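Asks: Below is the sequence, then the predicted model.
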Amino acid sequence: MTSKMGMIRLFICLGVILHIGALFSSATSPGIQAVFNHTYSGSVSEGNDIIYPFTHNTSNVPYRKLRLSAGFEAVFNQTYSGSVSEGNDMIYAFIHNTSKETAIRFHFLSDDAVPDFPILVVVKQPRSVFSWTVPYVSPDGKKYGSVSKTLCPDSSNLNASVEETIIVVVSTSSAIEVNFTLTGMFVDDFNLQSDTDITFSSDPSSPQFYQYEFPEGVNMVLVRAKSPNDTCAYFSVQKAECPIFEDVSTVRYNAGIFQTMTLQAAITVTRDKYKSGRFYVVMVVHSNDDRCENDYKTFTPLEAQYTGLSERTKIVTLRVEHTLEKYWKPVVVTLVVLIAIAILSFVIIFAVPVLIRKMAKSCARAVDSQEESIQADANENNIEATGNTEVVFVSNLSTKKFEKMEKKYNTYVWDIVTVSVFYALPVVQLVVTYQVVTNVTGNQDSCYYNFLCAKPYSWFSAYNNVYSNVGYVVLGFVFLVLVGIKHYNRVHNNELGIHKHYSLLYALGFALIMEGVMSASYHVCPNRANFQFDTSYMYMIACLGILTMYQKRHTDITASANKSFALIILIIFTGFLGMVFIGSLVFYIIFFFVHMLTYIGLSAFMYCSGTTPDTDVFFFKRIIGLYKKAFAVCKSEFYVCKCVSKSEVSNHLARGRVVPLIVGFLVNFALGALGIATKPLDFATHLLFIMIVNMVLYMLFYLFMKGMCGENVLPSFLLLVLTIALWGTAGSFFMKTNSGWQDSAAESREKNADCSIMGFYDAHDIWHLISAFALFVSFVYLLLLDDDLDQTPQKDIPVF
């Protein structure tokens, strides 16, 4: 009821104030006593207004006749005190010359106004009307008696200085007089300048906005905001037009871009989205920090105490910088480097085998010279080299037909292609939808970019994060070509060398390509909901890499594609559970025990040279047999074994095989304990780190055992050193987190950092490029691993 009376008085005020001819220098037609449900016709022009007073009774309360205090001309930068009550309003007329360099801001303070009978402030400009109430009541019920607003500039007067009169009407429906103060002021630094800092303060009842105009020839800028305090706020870029969305309830619905902010925020702005060449930068402070916290709290509106001066004042420093507009240089440089790597890899593939053959011939004479003495030692100890059930050679595990095993391993390629098609298509569709929604709504809280180094292109918000995955795709194709060449030149011999089955290597190459596709898809709009897209194929690569090494000397007993992908599904599901039970101590403890039991079982399997108690018995009985074997090994006496390419002489398995397995156990135990101690929110990365470490450990184990058996390890050793160096370098960049979906969007932006290379790539982009190279070198290591044994009889190649 009171609100209706207030609106009626507002319309009357806007008409009656025009009677003050001395102030407005305008001619006002005689007021017409108007009645409801009747249509009136008229005409107006500048300075010639018509007043229509409508009088009515609300309920049974008699209407009080409106009285205006004497209006007077006001000047800027001076504080005026006054009081208003129901039917007794105040009018101020501010006359000034418009300028595009300044804006006008009004500050209003009242310690007496209450929400039930607020003060209504109406500001009439020549082409618009702006109003607000005092006190300002936030969505959570907090009240602010101090309110400041900047008027939206008249765009028609930006290029000319025109005298303009601004009328401020102050009214209330309170029967008791309410005191207030009013100050009008100029915002002299309203126009932001490139590479120049501007500092201001803002609070929930006093939003701020500034204007930036693109200089000639500049088409893209980065708008930064920094604050020494972590008070939650909205940071928004809007079109330079009225009205301005500067309230927490409306800023999300503007046609521009907005982010939540604590300590820093950044928005990249392109000219093509702002046809006028200008835009507004708006800062709106929240009355609480719920929106910027990781877990949004459920709150009920508070009966908050009155706050005359805000305790949530936020000091903000704005800066607009020119940023990289043309990306051709980093794009081309990246492709050139990848092509150089491809050429170098082709040289290695064709040059290394020649080197290996030369070294193998020189080593063969040394091995032959030791054979007689070793065999004599074996005879002296009554050990039958080929009859011992503990001694296994490649010939013992390569008895099945080559063509049959070839068909078995070909299934890996078809399975990964099938899985990738059905996995990737909905993923791409989903992330494209995410990006479109982000572009349409302007809500940049839905995607966790490094906004200080987000390079937009077309509809991509962070094209650099997507493009940096090109290394996976290009090097994946290069590896497929390398495998294809090796496959084409393969000369199969059932008696010599390791059986050359290339299907797992093809699967690795395709997985590397898909890792690029899935990582790029994730980085279109990175967030918690789609993070698993980025890690799934890394799990797959780690598993396939270990299987590839294992398959070389265990051709007949290597798991089929169906079993292997079932294991990968289980690993991905474990990663999913880590996302569900995020940060749970119980989950990490359970995972630790499952992790260690799995490692112990696999270690027992590897210690036994790949033999199982009985491959025909039930699966779980075989598992129990493995743990019995592991327990027996722990009690047995280990003897040092000299393993050469033609025989293995030992009653027990080599102590040399135990050492790397124990080291691996300690490393895995440490990783599991670290998980329990830290309970990382990002379990998927924790799991991925464990798998990559174990893949590298198995590579070390394989190379170590080759050396123990007198095989040539130099080329593989050099590749492994390069692999470890690349992984270490890539990991150092990975640890430099520039964003984090584990946090809220505002907290994630606190980690944002400037571009690291060529003004285009950030630390995570460099991780993409170096890790792609590290994976590629790892795959080349697998491709060339046992080429030194091509002329060695299988009955002389030990299994480990």
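Replies: The structure has been received and is ready for your questions.
Asks: switch to C-alpha atoms for all contacts and neighbour counts from now on
Replies: OK.
Asks: Quick check: buried residues in the helix or strand hosting K621?
Replies: For K621, the host element (DSSP states H and E) is helix 619-635. Residues of helix 619-635 classed as buried: R622, I623, G625, L626, Y627, K629, A630, V633 (neighbour count, 16 or more other Cα atoms under 10 Å).
Asks: Take this one as well and set it beside the first:
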Amino acid sequence: MASRSSWKSRLKRSRLRAPGWTRPGLAALFWLCVTQSVCGAGAAKAVMQKDAEFDVTYNDTVTSVNQTTYAFNHTISRNKTEGVRVTVDVLEQTLEAPILFVVRQKQAVMSFQVPLILRGLYQRKYPYKHVGRTLCQPPTRAASETQYFFVDVSTLSSHRTNYQLRVSRVESFTLQTDKKFSFTASPSQPQFFKYVFPDGMDTVIVKVNSDVNFPCSVMSVQDIQCPVYDLDNNVGFIGMYQTMTKKGAITVQRKDFPSNSFYVVVVVKTEDEACGGPLRFYPLQPDELIDAGNRTKDLDVLVSPAINSEKYVIGMLFCLGIFLSFYVVTLLVACMENKRLKRREMYENAPDMSPAETGKTPASPYEYGSFADNGSTLSSEAVTDSATSTDNNYGYLGQEPFKRRPFLSHLHHVAVRIERSLDSVARSRQESLSSVEEDDYDTLDDIDSDKNIVRTKKYLCVSDLARKDKRVLSKKYQIYFWNIATIAVFYALPVIQLVITYQTVVNVTGNQDICYYNFLCAHPLGALSAFNNILSNLGYVMLGLLFLLIVLKRDVIHNRALVRNDLNALECGIPKHFGVYYAMGTALMMEGLLSACYHVCPNYTNFQFDTSFMYMIAGLCMLKLYQKRHPDINASAYTAYACLAGVIFFSVLGVVFGRGNMVFWIVFSVIHILATMFLSTQLYYMGRWRLDAGILRRIVYVIYTDCIRQCSGPMYIDRMVLLVMGNIVNWSLAAYGLIERPNDFASYLLAIAICNLLLYFAFYIIMKLRSGERIKCLPLVCILFTAVVWGFALYFFFQGLSTWQKTPAESREHNRDCILLSFFDDHDIWHFLSSIAMFGSFLVLLTMDDDLDTVQRDKIFVF
């Protein structure tokens, strides 16, 4: 206004000096030229200012020579915030020279053109003739203050263009806690509202919902400042934002907003590709304008309080309490077992019983070989008698029950002591001269022929496949533990570094489409966005550690039994090798650690953190099941981990290239079937076959002799049944993958591993019962308990609260509220139950054959 008055005074002086400049039109033209800086262009604009009012529609025209300014004033209060919205309609589409609207406020200037041109994917242009924008609200320190703002309307078009302007107050501009507010938005008419934190409330959840999927939208939370970024091309500049279809939720903490308030901004995107919608057609010309159509969307917003610190404490104590209770129960069971063993030792070592009657004989400390290493018939019968004497002196496995007289029993035990004293000298000398390396046994020709003779028998016993030196096998299986420990260290360190980087990027950029959380139940703590999903993985670590302690206790007890030359430890039961058990416990702990890392920021690029050790756990369980009855011929740690590395490699390839790629699925299915056939042959012939140039000739010969020349059944019927069922299952899974080509390849691959594990486990249980063996009370309870827990765990797993196979907006459609203590969601309960179920499964493997601890190994069948 000051500059305008100064120019008026100059014009008055000029009229006194130049009488020819007395016409007001020339003076006005000169003033416009100077103030509008358009004289050089040979044009002049006439500025018209109007005092305007709210809720009044102004119909007017504009050209390149006239500009209209609408002046508004309104009173604002420090304790009350009112929104102001400017709505513009252009009745004619003048794309060459659009109308420019400039809104000048006290602390901000907002400008936009009409038609509004918004760009989409591949720079496609969408014009909008109806535009509505909400003005930002500068803060005021006074209790009440009158503020002015102006709306300038101008254009460079020489043709008259009609427009409509309306400025109105926004009702319910300030959102209330737990009060839903409905509104309508479109790409050219974004909406934003203000929320102020009430006293005593530090965290809230902003939820935006809609009844329809499309058009795709963006919700954003921004600090109170001007300008407000409320267009599709700038909504992600500041604050936190996420795309949405039907659901969107952002947890907001007071500490992140110094003004104790924030804006909730909702923008409808010009295209739907970001939300998984169809890719629209390409423009024919680079600058071609595309009709946007009707992209109006009805939404509602609700701000509700989040949980307080008390809920965090309750959630952590609940999580710790559940898994510490397993330590307490394990301690009680261990105490009861120790008391039972002490009573048994006192009974066996009673003063009126001779050493021969106790079933234990002194032997050389070097006596680590299995019973089958001694071919003496007398020794075999003697040990049989001693083993059966521990079970009330009755026979085993279909033999006629008998009871030996004390005198004959004493003679047999004396024979055992004499023969073992002589045999121990020869054996100790032989072992002192031989290396404990396993290769020393495999390089001898007579050993190879002995393998063929033993392993091709129709009925095998554990003693036939437990002939190698126990020290060699112990070292062999300890490599499982050391290898997985090394893998864990080198795998975990870069994973932790990467997820910290992910979380930092999310916190700095505010882009919440990076991570696939259940946003309706994601409780932040510090820099972590979803602390509850991380905390729930504590069970894997604690129960994995507990399993290691249980295995360590058994290992110590077994070693003590070997030191005191306990006959049951030396010659009876399934050979005790604990290396794979240690690897299983370590894998369970690493599954918890890496699952927690994955849930720091779950997304498409770090899925393998959560699944890698799942494959390892399934593989180790199958190897341990096979090792129980085949300790001499089980795979080495290097071979096992190499195969598991191949599985993880295919898992990554499947996620990256497997979506709809027929070539990949054909290659994978062929490899899957060939691997199944190779493994079946290896298991059926106990490794006594060769893959060389003559393999086809031998296959044809076997088919001719066994199937054509004489129709004879398979020699190993039990193995054949298992392998046929396994091939049927795996070929069916391969066919399903080839036909359906599921998007979640990682889960598909894990399903293959779990199906094979369950099939082998069921076969093992059936064959164990069929062989006359029994399942003791503790493993039976573990089996039943684990089966029930697995059932509930899988129910919660298939709830599918989020999925990185879809877009972030589509993933949020599956989000649901917390269901346990207002802190844990369905996936957290899956973590709880699956960790308990895995721990129970490990206990089943550990204790399943405890009934054989007093049975000679040449009476335990191999299957």
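Replies: Arrived safely. In this text, all values refer to a predicted model and were calculated from it rather than measured experimentally.
Asks: picking that back up, for the helix holding K621 of structure 1, name the packing helices and strands.
Replies: Using 3 or more Cα pairs under 8 Å, 6 or more residues apart in numbering; DSSP states H and E as the contact test, the elements touching helix 619-635 of structure 1 are helix 585-607.
Asks: average gap between the helix it packs on and structure 2?
Replies: Overlaying structure 2 shows helix 585-607 of structure 1 at a mean distance of 3.8 Å from the equivalent residues (mean Cα distance after the TM-score superposition for structure 1).
Asks: Helices of the stretch 751-863 of structure 2, residue ranges please.
Replies: Applying DSSP state H, counting those that start in this stretch to the stretch 751-863 of structure 2 gives helices spanning 777-797, 808-812, 826-847.
Asks: And the shortest one against structure 1, how far off on average?
Replies: Between helix 808-812 of structure 2 and its aligned partner residues in structure 1, the average distance after superposition works out to 1.3 Å, using mean Cα distance after the TM-score superposition for structure 1.
Asks: Output the residue interval of structure 1 matched by that helix.
Replies: The alignment of helix 808-812 of structure 2 onto structure 1 (TM-score structural alignment) spans residues 745-749.
Asks: what's the answer for the longest one, then?
Replies: Helix 826-847 of structure 2 falls opposite residues 763-784 of structure 1 when the two are matched by TM-score structural alignment.
Asks: quick one: contacts of that stretch?
Replies: 349, 464-465, 468-472, 475-476, 479, 483, 505, 508, 512, 545, 548-549, 716, 719-720, 722-724, 726-727, 729-731, 733-734, 736-738, 755-756 (Cα atoms under 8 Å, 6 or more residues apart in numbering).
Asks: Quick one: buried ones out of those?
Replies: Here, 16+ other Cα under 10 Å leaves 349, 464-465, 468-472, 475-476, 479, 483, 505, 508, 512, 545, 548-549, 716, 719-720, 722-724, 726-727, 729-731, 733-734, 737-738, 755 buried among the contacts of stretch 763-784 of structure 1.
Asks: rewinding a little: could you point out which of the helices of the stretch 751-863 of structure 2 sits nearest F609 of structure 2?
Replies: helix 826-847 (15.0 Å; Cα to Cα).
Asks: quick one: buried residues of that closest one?
Replies: Those would be 826-847, for helix 826-847 of structure 2 by 16+ other Cα under 10 Å.
Asks: That helix to helix 777-797, inter-axis angle?
Replies: Angle, helix 826-847 of structure 2 to helix 777-797, by axes from the mean of the first three to the mean of the last three Cα atoms, to 10 degrees: 160 degrees.
Asks: Helix 826-847 of structure 2 vs structure 1, average offset?
Replies: Helix 826-847 of structure 2 sits 1.0 Å off on average (mean Cα distance after the TM-score superposition for structure 1).
Asks: pretty sure V855 of structure 2 contacts A387?
Replies: Yes - using Cα atoms under 8 Å, V855 of structure 2 is in contact with A387, at 6.1 Å.
Asks: Right, I'll leave it there.
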